[in-house]
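Peer 1: Please work out how this folds:
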Amino acid sequence: MKVSVLALEGHFDTGLAVTLDALRAANNLSALLPGLAPPFDVTIVGVRKRVRSGQGLTVPVQAISSRSRPDWVLMPALAATTPDRLLPALEQRDVADAMDQLRTWHAKGVPIGASCIGTFVVAEAGLLDGREATTTWSLSPLFRQRYPKVALDESRMLVPTDVGVTAGAAMGHLDLALWLIRKASPELAALVSRYLLADIRSLQAPYIIPNHLAQSDPLILSFERWSRARLKDGFSLQDAAAALATTARTLQRRCQAVLGKSPLDYFQDLRVERAQSLLHGSGLDLEAIAAEVGYADGATLGTLLRQRLGRGVRELRNDLR
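Peer 2: Prediction:
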């Protein structure tokens, strides 16, 4: 499998490195599996002759050849973790050239994988319009606002589509690399996972910090503060809107635009976050924790935690042991 890794000026060092290391590990470990040849022919390519990483390290890149068609293209993240840094980065000339190249590859049927802020480059190129995607959860409000034609689900770690696959924040680069290795050989992916002490994660949801998402909009931030003070009491959209001096319709609309979910769903996120915190550090039993976050019994809370986080109460308690 020919894999071209597209490195841009100022990319996220760890994202590029972990992608290359995982694929190299797969090639090296393939010798342990009978009859399996090294599956990946990896090339680092660039739209410029000289590329420096976000840490200022020079990355050896090859020119992109119009005669060579890779089987996959991987787009690591730019090292721009806040909107004020990301938006100017998306306007750089080399990023524009990279988007042109992505469109060319896509037109030739080459699948594209992007992780973290690399997903912004693919979305900016228009290749995710009308499709599902994920991205780094911390910038999901910006992604949702900037690319309204993309069906964003930042709770997921990996979202495959006909374009390729998008992956979540930072270490999502490793999840994407393992996913690609699994396409070549499930046995090899399991072997690489054990050697790297890493598994493909299906969800970003356990890592999302609701307060961080609320910071992007004053009304949502006020709603978050109102909600946290009333987790025991249950949710009323009308009460929330009245307390915030707005209408229920406006609150619904703003939550959907910023968070991609209803006010009730966000209220549930805050309950889950609080329950996680109490499971890890309070010493309370499940029934007491359920009462603290407004549920009648521990079984109902346990079901919610597994639905939202993909892990049960026992697993969550063991996380910090």
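
Peer 1: For the rest of this, base every contact and every neighbour count on C-alpha atoms.
Peer 2: Fine.

Peer 1: Let me know the next secondary structure element after the lengthiest helix in the chain.
Peer 2: Secondary structure of the chain read by DSSP state H shows that its longest helix is helix 263-281. Sequence-wise, the next helix or strand beyond helix 263-281 is helix 286-292, with elements assigned using DSSP states H and E.

Peer 1: Now do the buried residues in the very next helix or strand once past that following helix.
Peer 2: Following helix 286-292 in sequence order, the next helix or strand is helix 298-309 (DSSP H and E). Neighbour-count burial for helix 298-309, with 16 or more other C-alpha atoms under 10 Å as criterion, is recorded at 298, 301-302, 304-305, 308-309.

Peer 1: from these, which is closest to residue 233?
Peer 2: Taking C-alpha to C-alpha as the measure, residue 233 sits nearest to residue 301 out of those, at 14.9 Å.

Peer 1: Please report the distance of the residue nearest to residue 94 when sequence neighbours are not counted from residue 5.
Peer 2: Of all residues beyond its chain neighbours, the one nearest residue 94 is residue 47 (6.5 Å), with distances taken as C-alpha to C-alpha, 6 or more residues apart in numbering. The span separating residue 47 from residue 5 equals 11 Å under the rule C-alpha to C-alpha, to the nearest Å.

Peer 1: Give me the more crowded residue out of these two.
Peer 2: The neighbour count for residue 47 versus residue 5, taken as other C-alpha atoms under 10 Å, is higher for residue 5 (24 against 21).

Peer 1: tell me which element that one is part of?
Peer 2: Mapping residue 5 onto the secondary structure by DSSP H and E places it in strand 2-6.

Peer 1: Check residue 315 too.
Peer 2: Under DSSP H and E, the secondary-structure element containing residue 315 is helix 313-318.

Peer 1: what does residue 166 give?
Peer 2: strand 164-167.

Peer 1: helices and strands around that strand, which ones?
Peer 2: When contacts are defined as 3 or more C-alpha pairs under 8 Å, 6 or more residues apart in numbering; DSSP states H and E, strand 164-167 sits against strand 112-115, strand 158-160, helix 172-184.

Peer 1: One more, please, to line up against the first structure:
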Amino acid sequence: MVERLAVVVFNGVSLGIMSFAFGVFDMATAQGELPGLDVRVVGGEPDAALRGGGLSCPVPYDLAAVRGADLVIVPNWRSPFERPPEDLLEALRAAHARGARVAGLCSGAFVLAAAGLLDDRPATTHWGLAPLLAEQFPKVKVDASALYVDDGDVLTSGGGAAGMDLALHLIRTLCGADVAIRLAKGMVLPPHRPGGQAQYIESPIPEVPEEDPVAETMTWALSKLDTTMPVAELAQRAHMSRRNYDRRFREITGTTPATWLTHQRVIRAQRLLESTTLPVDQVARYCGFSSAAALRPHFRRLVGVAPASYRDSFGMAGSLS
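Peer 2: The predicted structure follows:
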């Protein structure tokens, strides 16, 4: 059981970022779900203060609270190009060595990596920072798409609300699913977004002149996603050979026509799962798949969860429950 939670902050960190760091735990203690939890906001460097809305709040605890904590959360770090303070890195290593779980949210993953706690481990961060994390710390097994990664005693999450997903996940493991669901409903959050779910799925529609024949076929294809659409038909519409069409398509998008089409079909399935109550089998057919079974592997590969699980988190019924 976690009795002592230390949240490490740096000078000038915003109050908004702090809400992702321990807002879920704060709500849990306020509702009596984590009685006796001692939450301490710790300065990761001398004279650290929280700021926002004209307020400036000195941080009350020093690194001794990190060394004695059961769970340590580092919600952010001001610059991936700046090395965190050595005293903090030593305190994180000491806490981890004595059995504490350590979590880095968003850019906070860079602090854990600098401490060596992510070496040879899977980890994530904000998708926009993931290439930099992989470049600076090649021993880290970076998963740029995951919402969060639980590797037992070391955890990481993507940006923003993914930190709240990780906090709910931690509370689920500590107190059970019922407590996590009650908290999520009270905060109007999805009760469970699995860590492997994609942070986002990008629609790879390039910026090319409209008169480009390949670009024209892409626009046309988006209006026909509910139909069978052989790539040869797209090449014919562009008045190009299949070989030249494939080569030009890859120049524009970096991928093949078939891969791009599948990606677009999955994006449409996402939108229908979010905004309608259509059966998954019907959603699949509206997106050019023969059945829900045909949609499922593509959806899971790109989004990270099955269509039904995605609807549970983001669908109309889930948002109203």
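
Peer 1: about what we covered before: in structure 2, which residues correspond to the strand holding residue 166 of structure 1?
Peer 2: The counterpart of strand 164-167 of structure 1 in structure 2, counting by TM-score structural alignment, spans residues 154-157.

Peer 1: OK, contacts around the equivalent of residue 200 of structure 2 over in structure 1?
Peer 2: When the structures are aligned by TM-score structural alignment, the residue of structure 1 matched to residue 200 of structure 2 is residue 208. Contact analysis of residue 208 of structure 1 by C-alpha atoms under 8 Å, 6 or more residues apart in numbering lists 137-138, 155.

Peer 1: If you map those residues onto structure 2, which are still there?
Peer 2: By both residues aligned by TM-score structural alignment, their matches' C-alpha atoms under 8 Å, the contacts of residue 208 of structure 1 still in contact after alignment to structure 2 are residue 155.

Peer 1: from the contacts of residue 208 of structure 1, which single one is nearest residue 224 of structure 1?
Peer 2: Sorting these by distance to residue 224 of structure 1 puts residue 138 at the head of the list, at 16.2 Å, by C-alpha to C-alpha.

Peer 1: surely that closest one meets residue 215?
Peer 2: No. Residue 138 of structure 1 lies out of contact with residue 215 (C-alpha atoms under 8 Å); the separation is 10.4 Å.

Peer 1: So which of the two has more stuff around it?
Peer 2: Using other C-alpha under 10 Å as the criterion, residue 138 of structure 1 and residue 215 rank with residue 138 on top: 20 against 14.

Peer 1: What separation do you get for the aligned partner of the more buried one in structure 2 and residue 143 of structure 2?
Peer 2: Alignment note: residue 138 of structure 1 maps to residue 128 in structure 2; criterion TM-score structural alignment. When C-alpha to C-alpha is applied, the distance between residue 128 of structure 2 and residue 143 of structure 2 equals 12 Å.

Peer 1: cool, residue 204 of structure 2 as well?
Peer 2: Distance check for residue 204 of structure 2 against residue 143 of structure 2: by C-alpha to C-alpha, it reads 20 Å.

Peer 1: So for these two, which sits in the more crowded spot?
Peer 2: Residue environment comparison for residue 204 of structure 2 versus residue 143 gives the larger neighbour count to residue 143, 20 against 13, counting by other C-alpha under 10 Å.

Peer 1: Tell me roughly how far the helix or strand following the strand holding residue 5 of structure 1 lies from structure 2 on average.
Peer 2: Following strand 2-6 of structure 1 in sequence order, the next helix or strand is helix 13-29 (DSSP H and E). Once fitted to structure 2, helix 13-29 of structure 1 is off its aligned match by 2.6 Å on average (mean C-alpha distance after the TM-score superposition for structure 1).

Peer 1: Please point out which parts of helix 13-29 of structure 1 sit buried.
Peer 2: Counting neighbours by 16+ other C-alpha under 10 Å, one finds that the buried residues in helix 13-29 of structure 1 are 13-16, 18-20, 22-27, 29.

Peer 1: and of the residues you listed, the nearest to residue 262 of structure 1?
Peer 2: Ranking the buried residues of helix 13-29 of structure 1 by separation from residue 262 of structure 1, with C-alpha to C-alpha as the measure, puts residue 15 on top at 32.6 Å.

Peer 1: Now check structure 2 for the residue matching the closest one.
Peer 2: The criterion is TM-score structural alignment: under it, residue 15 of structure 1 has residue 17 as its aligned partner in structure 2.

Peer 1: got the contact list for the residue nearest to residue 80 of structure 2 when sequence neighbours are not counted?
Peer 2: Leaving aside its sequence neighbours, residue 80 of structure 2 sits nearest to residue 110 (C-alpha to C-alpha, 6+ apart; 6.4 Å). By C-alpha under 8 Å, 6+ apart, the contact set of residue 110 of structure 2 is 77, 80, 104, 133.

Peer 1: and with 10 Å instead?
Peer 2: 74, 76-84, 104, 116, 118, 124-125, 129-130, 132-133, 136-137, 156 (C-alpha atoms under 10 Å, 6 or more residues apart in numbering).

Peer 1: Next: residue 196 of structure 2.
Peer 2: Taking C-alpha under 10 Å, 6+ apart as the contact definition, residue 196 of structure 2 lies against 143, 145-150, 300, 303-305.

Peer 1: Helix, strand, or coil at it?
Peer 2: Three states are possible here, and by DSSP: H, G, I helix; E, B strand; the rest coil the one that applies to residue 196 of structure 2 is coil.

Peer 1: Give the aligned equivalent of residue 108 of structure 1 in structure 2.
Peer 2: When the two structures are superposed using TM-score structural alignment, residue 108 of structure 1 falls opposite residue 98 in structure 2.

Peer 1: burial count for its match?
Peer 2: Residue 98 of structure 2 has 12 nearby residues by other C-alpha under 10 Å.

Peer 1: Verify the stated contact: it with residue 69.
Peer 2: Yes. When contacts are counted by C-alpha atoms under 10 Å, residue 98 of structure 2 is listed as touching residue 69 (9.4 Å).

Peer 1: in which helix or strand would I find whatever residue of structure 1 lines up with residue 181 of structure 2?
Peer 2: For residue 181 of structure 2, the aligned position in structure 1 is occupied by residue 190, per TM-score structural alignment. When elements are defined using DSSP H and E, residue 190 of structure 1 is found to belong to helix 186-196.

Peer 1: Quick check: buried residues in that helix?
Peer 2: By neighbour count with 16+ other C-alpha under 10 Å, helix 186-196 of structure 1 contains the buried residues 188-193.
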